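Novice: Below are the sequence and a predicted model for it; my questions follow.
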Amino acid sequence: MGFERLGRATGTVRATHRVIRERFGSRRSRRSGLVGLPEPQANAERLARILERNILPFWYPGAIDVEHGGYLLHHDQRGNWLGHVPKGIVSQARTLWFFSRLAERSPNPERYLGAAQTGFEFVRDRLWDGTHGGFFWEVESDGSAPLKADKHMYGQAFGLYALCAFAQASGSAQAQALATELVGLLESHARDAAFGGYREFLRRDWSTPSDPVPDYRNNSDPSRKTQDTHLHLLEAYTAYCRLTGDALAKRRLTELVLILASTVQRQHAGVATDVHDAGWRPLPVPAHEQVVYGHELEKIWLLTQASAVVDLAPALLVGCYRSWFSVAHDRAYDRRRGGFFSRGCIGQPAHVRDKLWWVQAEGLLAALQMFVHTGDAHYYAIFCHTLDWIEVQQADWTHGDWHRAIAPSGAVRGNKADAWKTPYHNGRAMIECLVLLGGGTELATDR
């Protein structure tokens, strides 16, 4: 039993496998534009190779902090560890999520549950605020004291996502109870009943800042709402609803689907911008008139997952998905070499043309999800082309994991691991693309 384990668990994924099998039937493939493209099994083997030989060896076991708990996430471009640095909820939770999801998918879960357990214990014992509840933003490297103690909902979202993944993989009642406590705090203190969504930045005791202060994400006004934070709240509530079936959480998740599919959209442009005021009016200043193409792509898979949890028919949002993918493809896709550029102004080609690791990961998963939704070979071709780029260029087969950024010149830059670079984006893309393709390939390390 290999990567197909989770795929067999849901009717949605079984239907996905049926669509792909039908599209690759000999007669149908000749009519549908799939001739000449790799078969699903060939691509599954490529994905598994990247996961097991490129991503996983970089993070396991080397990222496990055997001295202080949690994960060591401070490595240079060549993978050299640069020493202890503070540990934040976002990066620790993302890495905990990765090992938890890997354990859920693996025929040998104990191998990765141990790695997940050390992350869970650090999150529970060091990053959780024992006085007021919720997660600190950042603590000392040994977890001895909080360095940034206020509550940012971006961090709470990733904490919730990781707790749910660990509970799902391990059966931990303690992790589930902590997730339920966190959802209660979010609903009691951060929920905006007037305008919908959540207030994003609160003090350590969950009170509203009395004066405008910068939050931990370079936002000068804590009353603002962002697509980015709400996208990850949607991700976290999806996981929590799957874990518990909680009725209130499902209602909130339905609202988050509406926010991401409609409220944050610039209807004239077919895409969203990130920063809004408390009433969801976009901020009309040049710095906020840019499109982050990775978010437009990431939304497709995350909203597909959320919609399934709240029983929305996939067809209801496929038009939105087509629009977002089309804009990203038209404005930010490298038709010659494959892969997606980073960002650009509304209605203009991408002007930040570095290829970031996380954008390639989200683009790959979005393209395959679009093929599943539509059966259109155009999306499968983009999936294959993007995978070509990742396999040959973005993946660093010498030092491990993926290059953080590749400039148009081909120059690579950036750390391999830090507060923002973890195995979350690219690890998830490999795992979830394998789920969509039907898996069937075991990790070599599990044999």
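Specialist: Good, I have the coordinates.
Novice: From now on I want contacts and neighbour counts done on CA atoms only, so please keep to that.
Specialist: Fine.
Novice: Spell out the residue ranges of the strands in the stretch 151-300 of the chain.
Specialist: 151-152, 201-202, 225-226, 265-266, 271-272, 275-276, 290-292 (DSSP state E, counting those that start in this stretch).
Novice: And those: which comes nearest E67?
Specialist: strand 151-152 (27.0 Å; Cα to Cα).
Novice: For the strands of the stretch 151-300 of the chain, give me JSON lines that also has mean neighbour count.
Specialist: Shown next, in JSON lines, are those (neighbours: other Cα atoms under 10 Å):
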{"stretch": "strand 151-152", "mean neighbour count": "26"}
{"stretch": "strand 201-202", "mean neighbour count": "24"}
{"stretch": "strand 225-226", "mean neighbour count": "24"}
{"stretch": "strand 265-266", "mean neighbour count": "16"}
{"stretch": "strand 271-272", "mean neighbour count": "26"}
{"stretch": "strand 275-276", "mean neighbour count": "21"}
{"stretch": "strand 290-292", "mean neighbour count": "23"}
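Novice: The structure to be compared is supplied as follows:
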Amino acid sequence: MKPWLELAEHQRWLQTQSELLLTFGMSCGLPAGGAAYLDVDGIPDPDKPVHVWITSRMVHVYALGHLLGIPGCRPVAERALAGLTGRMRDQSGGGWFAAVDDAGPVDDAKVCYTHAFVILAATSAFQAGLVGASTLLEDATGVFLERFWDEDTGLCVDTWDSSFETLDPYRGINANMHAVEAMLATADVTGDPTWLERAARICSFVATQAATNNWRIAEHYDSSWVPVPEYNDGHRDDPFKPYGATVGHALEWSRLLLNLEAAAVNAGLTSIIELADWSSTAKSLFARAVADGWAVDGNEGFVYTTDWDGVPVVRDRMHWVVAEAAAAAAALWTRTRDPLYVTWYQRWWDYIVATVADPTAGSWHHQLDPADRPISTIWPGKPDIYHAFQATLFPRLPLAPTLATALASNMLH
């Protein structure tokens, strides 16, 4: 039997899953601009503000949907994009507020994580031909380079106050991870290899740090980039900055390293190709995440976090972790053709269909307890479809270029 990743029938099944997810999120676009936080049924939650990170993700996703030729996606992307070019943009102070409501900003911090997603949204919108995307990309990359990229360290700072006057001493890997994602996409759209070189500097730091820590990635640092291993010990299940090692991020990084390697090969950038053994590091991160996180307490599913010895800390299952696991397995199979990764890929999709996907209300349950029952203590509702949707696309596209550029170049299979 051929592996699923080589079957046309499986590719068609993934396409169906893409379409189902897009249908679920169609109501996210708001008349005033931006994308709403969605409840369990895909209905905008009126009690939640309009977040830049959700809005940017939905611009990205529905721009990809438009590039897939799915009717109805372009208007959703346009409404969400209007939020980034309108009320979510700080017209006087620069950058983007973290969240707004109808009265204005409700969180006026300027955060690297959200700004990285604005860049990603702009690149996908540009490839989809959306009006205003080119200007948005120019503005977003300008703010990013001026405020968040630290050329001396080759890493990104994390959070400014609203006026860009006070920089928080915290430094974080999560923001840098999504900055790499945005940098790879920007390199594809602009043709500027400097973005790949910046991404490689971040990836090299993470790879070196993980190699000295038994392939568990330290997430939290002080202003000098010294790890703070006990950060958030009092709030261990934080949705963005949890305590300990985040299993899903190791999986996400494993894929990103292969995306970077492939992009560098395509661009002929030998300096990046020779900088590290990207595939070996990707395999090590993947293996550590699976050993620490998958079905370690008697039930299938990935735990959210572990301590520095690999002991589970937060045992709840987050949908995005298994989405990234499936994407990483597909990437590693593409890179290595090792059947081990096909085995994991197929097992995780079986688990997603049986447990994580919601056949009644649609989309995926965002959080499950250790017994794989849906709960909502960390992630109420189903805020967006970004991770799940990308998991349906990565197996059908090459490791490089990035998703929107690959779709615009008719590389889907």
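Specialist: Okay, I see it. Since this is a predicted model, take the numbers as computed values, not measurements.
Novice: TM-score them against each other, please.
Specialist: Here the TM-score for the pair of chains, by TM-score structural alignment, normalised by the length of the second structure, is 0.84; 383 aligned residues with a Cα RMSD of 2.8 Å.
Novice: which one of the strands of the stretch 151-300 of the first structure lies closest to S144 of the first structure?
Specialist: strand 151-152 (18.2 Å).
Novice: what's the mean distance for the closest one versus the second structure?
Specialist: Strand 151-152 of the first structure, aligned to the second structure and superposed, deviates on average by 0.9 Å (mean Cα distance after the TM-score superposition for the first structure).
Novice: now swap in stretch 93-102 of the first structure and tell me
Specialist: Relative to the second structure, stretch 93-102 of the first structure is 1.0 Å off (mean Cα distance after the TM-score superposition for the first structure).
Novice: N426 of the first structure is nearest to which of the strands of the stretch 151-300 of the first structure?
Specialist: Comparison of those against N426 of the first structure by Cα to Cα identifies strand 290-292 as nearest, at 17.5 Å.
Novice: starting at the chain centroid, how far to the closest one?
Specialist: Remark: strand 290-292 of the first structure is offset 17 Å from the chain centroid, using Cα atoms, centre = their mean, to the nearest Å.
Novice: In the second structure, what range does it match?
Specialist: Following TM-score structural alignment, the aligned partner range for strand 290-292 of the first structure in the second structure is 244-246.
Novice: all helices for the stretch 201-350 of the first structure, in order.
Specialist: Assigned by DSSP state H, counting those that start in this stretch, the stretch 201-350 of the first structure shows helices spanning 227-244, 247-258, 293-309, 315-332.
Novice: In the first one, which residues are buried?
Specialist: The reference is to helix 227-244 of the first structure. 227-242 (16 or more other Cα atoms under 10 Å).
Novice: Tell me the one of the residues you listed nearest Y198 of the first structure?
Specialist: H230 (7.7 Å).
Novice: where along the stretch 301-413 of the second structure do the strands fall?
Specialist: So, for the stretch 301-413 of the second structure - with DSSP E, counting those that start in this stretch - the strands run 305-306, 312-314, 317-318, 367-368.
Novice: right, and these - which one's nearest T123 of the second structure?
Specialist: That would be, of the strands of the stretch 301-413 of the second structure and by Cα to Cα, strand 317-318, which comes in at 27.2 Å.
Novice: against the first structure, where does that closest one fall?
Specialist: Against the first structure, strand 317-318 of the second structure falls on residues 355-356 (TM-score structural alignment).
Novice: average offset between that stretch and the second structure?
Specialist: Stretch 355-356 of the first structure sits 1.4 Å off on average (mean Cα distance after the TM-score superposition for the first structure).
Novice: Minimum distance to L113 of the first structure: which of the helices of the stretch 201-350 of the first structure has it?
Specialist: helix 227-244 (17.7 Å).
Novice: Measure the mean distance from that closest one to the second structure post-superposition.
Specialist: Counting by mean Cα distance after the TM-score superposition for the first structure, helix 227-244 of the first structure comes out at 0.8 Å.
Novice: which residues of the second structure does that helix align to?
Specialist: Using TM-score structural alignment, helix 227-244 of the first structure pairs with 173-190 in the second structure.
Novice: now that stretch, how far from the chain's geometric center?
Specialist: Offset of stretch 173-190 of the second structure from its chain centre (Cα atoms, centre = their mean): 10 Å.
Novice: Also stretch 8-15 of the second structure?
Specialist: Between the centre of stretch 8-15 of the second structure and the centre of its host chain there is 23 Å, according to Cα atoms, centre = their mean.
Novice: now do stretch 258-267 of the second structure
Specialist: 18 Å.
Novice: Now do the buried residues in it.
Specialist: Across stretch 258-267 of the second structure, burial judged by 16+ other Cα under 10 Å covers 258-264, 267.
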